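Trainee: heads up, no residue letters with this:
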């Protein structure tokens, strides 16, 4: 159903609010379907991932991990005579984020045929978005077919006593800083926390990691958190679990931060980083004008259409729908949403005959994730505990990766572990987890196996090359069959 334009609004087939990787992917798919697109962005084209998250964090981590890898190889270790140069690491980080200049990405979007509208976009009713430009001017846009919300998420910082006075870092400050603090307290036990603890310890800070729970990376297999905690401690990070922060203070704006813990203990550090979760950027995008609550995660169907909005014209892809707060998963959702919008614009129906092409099945069956700490942690699909809770009859297979020739050639004294969770009724993989140096590049093979439902009998004939770390698959398969 199309709208009749009014109020001198600029009309496009699709309006995408948010020009990060997710919004850009919606644009690409919509343009491939022959639809016109307005792309609205209030900050930098490229979004959080390009400038303050995935890209700069990995750029900072890479020299740290490269040096750690070299130190684990006899012969190479003798060549490592110094420490990571923070200035060089920061310069490399600045290059990969183009010095926070988005002109290149903006040009790429307009080259695809998008109309780029800079400013804060807000819904103002059905299929309509008002954009407040940097100069305060209002620009009205209207969509013939769909509006897609791709506004992402921001760092959640708890409302603790003294939080404003302490001026804590969030993920943005942790990735765009130009100075190495003498000491840094990282609060959190998830991916951002362990990655930034690895990075800043390697760059020269004295890092203390405080996790509220009993384990790090608690959504992965339990052994992952154990190995990551061991690796962090080995690098010099003071890792403390089961630790609650109750307040902070920084009476001198130029002085240290005092972190008070439950039980009365105190820590002092030059800076404090909160890595305690995310909150959706939906508080000021006009959700109330279409009957939704501002500041909430958006509930979507399998084609990324927002539930509770009549007409099926409003979509949400990426972090805002809370399915999986990962850039690659958001881009996957964007591909699904873009294809669905194109199909409906052509007059097709998203009925059972074509639904499979327009359903975000991987959001529930095969979500891959990697944390680039030292050691790396990678997983896809269900953990053993999740599979059991879901009612699957399973066999869990564990392998010591240090016994794989490719692994012990990669690093002397290689520490790592692999697990696969097998459905005994369907004889296929439900989940796979790796932890150890260099395991990130193993994950896509596991993702293909899980998403494709490849049977164990067939997987037995997928021969890994010798001597690579990927030969862990052979060890896993042998252990399963024995």
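Mentor: Arrived safely. What you see is a predicted model; the values in this text were computed from it and never measured.
Trainee: make it CA atoms for all contacts and neighbour counts henceforth
Mentor: OK.
Trainee: Now stretch 392-400: buried residues?
Mentor: Buried residues in stretch 392-400, counting neighbours by 16 or more other Cα atoms under 10 Å, are found at 392, 394, 397, 398, 399.
Trainee: Go through those residues and flag which are in strands.
Mentor: Taking DSSP state E, the ones among the buried residues of stretch 392-400 that sit in strands are 394, 397, 398, 399.
Trainee: Report the buried residues of the helix or strand hosting residue 60.
Mentor: Counting by DSSP states H and E, the secondary-structure element that holds residue 60 is helix 54-71. The neighbour-count criterion (16+ other Cα under 10 Å) identifies 54-65, 67-71 as the buried residues of helix 54-71.
Trainee: which residues touch the helix or strand following that helix?
Mentor: Scanning forward in sequence from helix 54-71, with DSSP H and E defining helices and strands, the next element found is helix 86-96. Contact with helix 86-96 is made by 55, 56, 59, 60, 63, 100, 178, 180, 203, 204, as judged by Cα atoms under 8 Å, 6 or more residues apart in numbering.
Trainee: cutoff 6 Å now
Mentor: By Cα atoms under 6 Å, 6 or more residues apart in numbering, the list of residues contacting helix 86-96 from outside reads 56, 59, 60, 203.
Trainee: thinking again about what came up before, include distance to residue 424 when you put the buried residues of stretch 392-400 into TSV, please.
Mentor: TSV is the format used below for these (distance: Cα to Cα, whole Å):
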residue	distance to residue 424
392	8
394	5
397	12
398	16
399	19
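Trainee: adding another structure so you can compare the two:
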């Protein structure tokens, strides 16, 4: 192998996904120099294989559903979803796998970029091996931020790995839609892809080991999504375990504890694993293949110059939370480089407090599921006093105008002693655009007495906040 030289920067960022880009951007804006090391596409999974392409696949069916839910508009819908145009729109959003636009942004932000696979070679030192075998040695003055993310987990099921199953990457980048798709896993990815592929024309089967879909969410969320998928012709099987897999005469055969399921392809959507196997963390007493344990400022425990940001620390595997962590970690890196004190107190500009109590997420199924904070079960487990308040969103004027026969539920988990929101779940069409209101209320610990003065515009679905308060007050 030849050497392309040695370079020194204030901060080395391993991984050029959205998290790594944000860490580098923050530290450069803080007056430090930064280099991103990326072996694949700059922009990472979110841009090319996850959030962006999956939502592009889901948006067309969602628009058609909204039009068909309004009399006068539904009569104008005379055709079906155009599958090839839907796939083409998805490809446009991902740049057909070309990251030139992201690279241009990186360069314009004053961030250096080194293409290749990075591996630690001593304290604050990384050796990057390019595709041509050339090695570049990088040294950091202050910090190395590990932002290598996560990859799809393939469980140790007999024969599963051997049949080359789809992961979310294949599901979102497909060129041809399979006639039959078996999805193993009924979490967020499984439910979203079941929604998308049913609309694209596949016959879909979802297999989930838990007794309901979307297990971590409020039970009504999984129940609503399961009912909708069944209405779309999806075979939803909960409480079922996969025991083996094989290919037979061109078919995928999935063996479960309640019989066989056959399809043309199988998507495995059962979780993620940390991308820490090949980066050399064992040299610092860390275990390869495991999530890196961090303190509140995302500093790796026991290795003060190393930060683990985003999926790689296993705290909250969501793009927006990775970006949030990047902002907090970047601020901490800059402050420490200047010799300033970094407070680890709650809601400090250097800590990821929202990871624990105020993480929002949206599941882009039909209906959508939007949630932030704690569920009732999580509040119970944490030993928090709580009261659950529910209201049918369709009873508001805004929802009834949005869609004829609107079906949806709002669930609020309230701390009755402090009278603040602990968590909110919204289930229904277009609820994802309303969840940030609850996020602000939870982060700010806004008393319900003050929320009475946050008057929702009429007639909008935001009227649900007033109805929840009225229900709580009784």
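Mentor: Nice, thanks for sending it over. The structure displayed is predicted, hence computed values, not measured ones.
Trainee: With both chains overlaid, what TM-score comes out?
Mentor: Here the TM-score for the pair of chains, by TM-score structural alignment, normalised by the length of the second structure, is 0.97; 471 aligned residues with a Cα RMSD of 1.4 Å.
Trainee: before we move on, the earlier item: in the second structure, point out the residues matching the helix holding residue 60 of the first structure.
Mentor: Helix 54-71 of the first structure falls opposite residues 51-68 of the second structure when the two are matched by TM-score structural alignment.
Trainee: How about stretch 83-100 of the first structure?
Mentor: Using TM-score structural alignment, stretch 83-100 of the first structure lines up with residues 80-97 of the second structure.
Trainee: buried residues in that stretch?
Mentor: If you call a residue buried by 16+ other Cα under 10 Å, then stretch 80-97 of the second structure has these buried ones: 83, 86, 87, 88, 89, 90, 91, 94.
Trainee: so how far is residue 149 of the second structure from the last one?
Mentor: The span separating residue 94 of the second structure from residue 149 of the second structure equals 19 Å under the rule Cα to Cα, to the nearest Å.
Trainee: Kindly report the same for the fourth one.
Mentor: Going from residue 88 of the second structure to residue 149 of the second structure by Cα to Cα gives 27 Å.
Trainee: mean offset of the match of helix 54-71 of the first structure relative to the first structure (after superposition)
Mentor: Its match in the first structure and stretch 51-68 of the second structure itself, once the structures are fitted together, sit a mean 0.7 Å apart by mean Cα distance after the TM-score superposition for the first structure.
Trainee: Show me what that stretch is in contact with.
Mentor: Under Cα under 6 Å, 6+ apart, the answer for stretch 51-68 of the second structure is 73, 74, 90, 172, 196.
Trainee: which of these count as buried?
Mentor: The neighbour-count test (16+ other Cα under 10 Å) applied to the contacts of stretch 51-68 of the second structure identifies 90, 172, 196 as buried.
Trainee: For these, please prepare JSON lines with the additional fields distance to residue 245 of the second structure.
Mentor: Conversion of those to JSON lines gives the following (distance: Cα to Cα, whole Å):
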{"residue": "90", "distance to residue 245 of the second structure": "30"}
{"residue": "172", "distance to residue 245 of the second structure": "22"}
{"residue": "196", "distance to residue 245 of the second structure": "24"}
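Trainee: what sits against the nearest residue to residue 228 of the first structure once chain neighbours are set aside?
Mentor: Residue nearest to residue 228 of the first structure in three dimensions, not counting chain neighbours: residue 375, with 5.9 Å by Cα to Cα, 6 or more residues apart in numbering. Applying Cα under 6 Å, 6+ apart to residue 375 of the first structure gives the contacts 228, 436, 437.
Trainee: Translate the first one into the numbering of the second structure.
Mentor: In the second structure, the residue equivalent to residue 228 of the first structure is residue 225, according to TM-score structural alignment.
Trainee: In which helix or strand does its match reside?
Mentor: Element membership of residue 225 of the second structure, judged by DSSP H and E, is helix 219-231.
Trainee: Whatever helix or strand comes next after that helix maps to which residues in the first structure?
Mentor: Going down the chain from helix 219-231 of the second structure, the next helix or strand is strand 235-238, by DSSP H and E. Under TM-score structural alignment, strand 235-238 of the second structure corresponds to residues 238-241 of the first structure.
Trainee: State the distance from the residue nearest the centre of the first structure to residue 122 of the first structure.
Mentor: The first structure has residue 326 as the residue nearest its centroid, 2.9 Å off, counting by Cα atoms, centre = their mean. Taken as Cα to Cα, the spacing of residue 326 of the first structure relative to residue 122 of the first structure amounts to 24 Å.
Trainee: ditto for residue 438 of the first structure
Mentor: Counting by Cα to Cα, the separation of residue 438 of the first structure from residue 122 of the first structure is 43 Å.
Trainee: end to end, how far does stretch 259-276 of the second structure reach?
Mentor: Comparing the first residue of stretch 259-276 of the second structure with its last one, the separation is 37 Å (Cα to Cα).
Trainee: Correction: the previous question concerned stretch 266-273 of the second structure.
Mentor: Counting by Cα to Cα, the length from the leading to the trailing residue of stretch 266-273 of the second structure is 19 Å.
Trainee: Also stretch 389-406 of the first structure?
Mentor: Length of stretch 389-406 of the first structure, first residue to last, Cα to Cα: 35 Å.
Trainee: Over to stretch 293-303 of the second structure?
Mentor: Between the start and the finish of stretch 293-303 of the second structure there is a gap of 10 Å, counting by Cα to Cα.
Trainee: Tell me which residue of the second structure lines up with the residue nearest to the centre of the first structure.
Mentor: In the second structure, the position corresponding to residue 326 of the first structure is occupied by residue 318, as judged by TM-score structural alignment.
Trainee: Per the alignment, residue 297 of the first structure pairs with which residue of the second structure?
Mentor: Structural correspondence for residue 297 of the first structure with respect to the second structure (TM-score structural alignment): residue 291.
Trainee: what sits against that match?
Mentor: If you count contacts by Cα under 6 Å, 6+ apart, then residue 291 of the second structure has 274, 312, 313, 314 around it.
Trainee: ok now do the aligned partner of residue 180 of the second structure in the first structure, which residues does it touch?
Mentor: When the two structures are superposed using TM-score structural alignment, residue 180 of the second structure falls opposite residue 183 in the first structure. Taking Cα under 6 Å, 6+ apart, we find residue 183 of the first structure in contact with 205, 206, 207, 269, 270.
Trainee: What number of residues are in the vicinity of the residue lying closest to residue 183 of the first structure once chain neighbours are set aside?
Mentor: By the measure of Cα to Cα, 6+ apart, the closest residue to residue 183 of the first structure outside its immediate chain neighbours is residue 206, 4.5 Å from it. Counted with other Cα atoms under 10 Å, residues neighbouring residue 206 of the first structure total 20.
Trainee: what does residue 283 of the second structure give?
Mentor: Applying other Cα under 10 Å, I find that residue 283 of the second structure has 13 neighbouring residues.
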